[in-house]
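Novice: Sequence first, predicted coordinates after that:
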Amino acid sequence: MMMNLFSSFDPSSNLNLSLNWMSTLLGLSIIPPMFWVIPARLNFLWMKILNTLHKEFKMLLSNKSQGSSLIFISLFSIILFNNFLGLFPYIFTSTSHMTMTLSLALPLWLSFMIFGWFNNTIHMLAHLVPQGTPSILMPFMVCIETISNVIRPGTLAIRLSANMIAGHLLMTLLGNTGSMLSIIMINFLIITQILLLTLETAVSMIQAYVFAILSTLYSSEVN
């Protein structure tokens, strides 16, 4: 029985070192063999996914910045690896922490804003007032658009971490009730946990895709 419900998200370890953050680098130990081992079906599947993402991101980006789709594919891969690794027992989920998600979202958003305001100043100013806005509402629309633009990195980071925390907490809560249930109810609990794990697997993929696609949309707005 855990002393604290949120102890599974604690990055500290018994050695008083944050060794759990090393789970973020576990994906790198899987990638190198793809370059020298004979490609298997899993490798072909992964390359197919990357090619599909590249084509989709390329449609959203302008002709001048189509090469930057590789950045968003790498972002998708990093988040997907960490989301999947967090589904295994006793592996720290780094994407459930704002430290990880905000450090991915904030630099991207800042680079988009700096690039847009320095290179396309008129275009960025035009975005603050939607087309067809009445003159009397223009000051309010500028405030609303500015606020919605500023909170973008926060919404990206919170969306990812909140989804990871919610699923893990639900599975932890159900798992802690196992010792108090009868044999019949334990069978139902196991089936429920398997269904929840399947749902969490889908959420892991969806959240990685949502983070990458929204970052791509924010990038396309500054060009």
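Specialist: Looks like it came in fine. Numbering: from 1, shown residues only.
Novice: CA atoms for contacts and neighbours, from now on please.
Specialist: OK.
Novice: how near is Pro139 to Thr146?
Specialist: Computed as Cα to Cα, to the nearest Å, the Pro139 to Thr146 distance reads 11 Å.
Novice: which of those two has more neighbours?
Specialist: Thr146 (14 against 11; other Cα atoms under 10 Å).
Novice: ok, the more buried one - contacts?
Specialist: Leu128 (Cα atoms under 8 Å, 6 or more residues apart in numbering).
Novice: can you tell me the distance between the two ends of stretch 59-78?
Specialist: 22 Å.
Novice: Would you check the distance separating it from the middle of the chain?
Specialist: Remark: stretch 59-78 is offset 15 Å from the chain centroid, using Cα atoms, centre = their mean, to the nearest Å.
Novice: what about the helices in this protein?
Specialist: 26-30, 41-60, 69-85, 98-119, 121-127, 138-150, 152-176, 183-221 (DSSP state H).
Novice: how distant is the last one from the center of its chain?
Specialist: With Cα atoms, centre = their mean as the basis, helix 183-221 stands 11 Å off its chain's centre.
Novice: Just want the angle from it to helix 41-60.
Specialist: 40 degrees (axes from the mean of the first three to the mean of the last three Cα atoms, to 10 degrees).
Novice: in helix 183-221, what's buried?
Specialist: For helix 183-221, burial by neighbour count (16 or more other Cα atoms under 10 Å) applies to 186, 189, 193, 196-197, 200-201, 203-205, 207-209, 211-213, 215-216, 218-221.
Novice: The structure to be compared is supplied as follows:
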Amino acid sequence: MMNNLFSIFDPSTSQSYSLNWLSSLYILLFIPNLYWFIPSRYSFMFLVLLNYLIGEFKMLLNIKKNLMNLLFLMSIFIFIMLNNFMGMFSYIFTSSSHLTFSLSLSLTLWLSFMLYGWIVNTNHMFMHLVPEGTPSALMVFMVLIETISNLIRSGTLAVRLSANMIAGHLLMTLISSTGSSLSILMLFFMLFSQTLLILLELSVSVIQAYVFTVLSTLYSAETS
């Protein structure tokens, strides 16, 4: 029996072990060797997406200095997007809907960027605390505000991803729970609304992966 609505996102399958986190490995099914050896529509769509991402990230990063960052961030985008897609299948645990997944990823990125920035580009990081043109009377407050905004970046990245992935699934669960008590006409309306929600969730899966990666790219660009 479901104790609360959020128990559908519970990753525990038993008291001693958890197999639901293995869903993160299911993304390997999307990239078999056949797609890389023989040109196909899947590989063509994948290359179009990657070329678009490269064009977007070129405007945010200095490619000569941050080429490895570009490849790393694109890998993160693909990893998050495919994990979000896996949550659209029935009876598959959505790992990206848990803060354990998103906070671990965002906190690691944030710590890496901050350590690199403060160790290698210390003066540059201090300059970011006081934006250009700030009045002298507001400098102390701007330093405090910028410091707080830097400290909460990892949390906002994680909560944004997890909350958006939970919201759609939770809404579909709420709507479908009333199906047994609806009339035939309302049942068709419910199925139509569920179909629209599934399409919306598919777009959210891509958008949230893109937002997470773009914000990570901006944070990386600030430290170089």
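Specialist: All right, it came through fine. Nothing here was measured: the structure is a model prediction, and the numbers come from that model.
Novice: rewinding a little: common neighbours of Pro139 and Thr146 of the first structure, please.
Specialist: Joint contacts of Pro139 of the first structure and Thr146 (Cα under 8 Å, 6+ apart) do not exist.
Novice: that older thread, the helices of the first structure: which one's closest to Met2 of the first structure?
Specialist: Met2 of the first structure sits nearest to helix 152-176 of all these, at 8.3 Å, using Cα to Cα.
Novice: Give me the mean distance between the closest one and the second structure.
Specialist: Helix 152-176 of the first structure differs from its equivalent in the second structure by a mean of 0.4 Å after superposition (mean Cα distance after the TM-score superposition for the first structure).
Novice: elements contacting that helix?
Specialist: Helix 152-176 of the first structure is packed against helix 98-119, helix 183-221, with contacts defined by 3 or more Cα pairs under 8 Å, 6 or more residues apart in numbering; DSSP states H and E.
Novice: mind checking what Thr108 of the second structure lines up with in the first structure?
Specialist: Alignment note (TM-score structural alignment): Thr108 of the second structure maps to Pro107 of the first structure.
Novice: Now for that match, how many residues are close by?
Specialist: Around Pro107 of the first structure there are 12 residues (other Cα under 10 Å).
Novice: Likewise for the one 5 residues further on?
Specialist: Number of residues near Phe112 of the first structure (other Cα under 10 Å) recorded here: 18.
Novice: and it, what is it in contact with?
Specialist: The contact partners of Phe112 of the first structure, by Cα under 8 Å, 6+ apart, come to Tyr218, Ser219, Val222.
Novice: How about the last one, nearest residue that isn't a chain neighbour?
Specialist: Read that as Val222 of the first structure. Gly116 (4.8 Å; Cα to Cα, 6 or more residues apart in numbering).
Novice: surely that neighbour meets Met124?
Specialist: Yes - using Cα atoms under 8 Å, Gly116 of the first structure is in contact with Met124, at 6.5 Å.
Novice: Now the common contact residues for these two.
Specialist: Val222.
Novice: Verify the stated contact: Met81 of the second structure with Ala209.
Specialist: Yes - Met81 of the second structure is in contact with Ala209 according to Cα under 8 Å; the separation is 5.2 Å.
Novice: re earlier: and of the contacts of Phe112 of the first structure, the nearest to Leu53 of the first structure?
Specialist: Nearest to Leu53 of the first structure, judged by Cα to Cα, of the contacts of Phe112 of the first structure is Ser219 at 15.6 Å.
Novice: Test my guess that that closest one contacts Leu61.
Specialist: Yes - here Ser219 of the first structure reaches Leu61: they are 7.4 Å apart, a contact under Cα under 8 Å.
Novice: The match of Thr108 of the second structure and Pro39 of the first structure: what is the separation?
Specialist: Counting by Cα to Cα, the gap from Pro107 of the first structure to Pro39 of the first structure is 34 Å.
Novice: likewise Glu200 of the first structure?
Specialist: Taken as Cα to Cα, the span from Glu200 of the first structure to Pro39 of the first structure is 28 Å.
Novice: could you list every residue that touches the residue nearest to Val222 of the first structure?
Specialist: Counting by Cα under 8 Å, 6+ apart, Gly116 of the first structure makes contact with Met124, Val222, Asn223.
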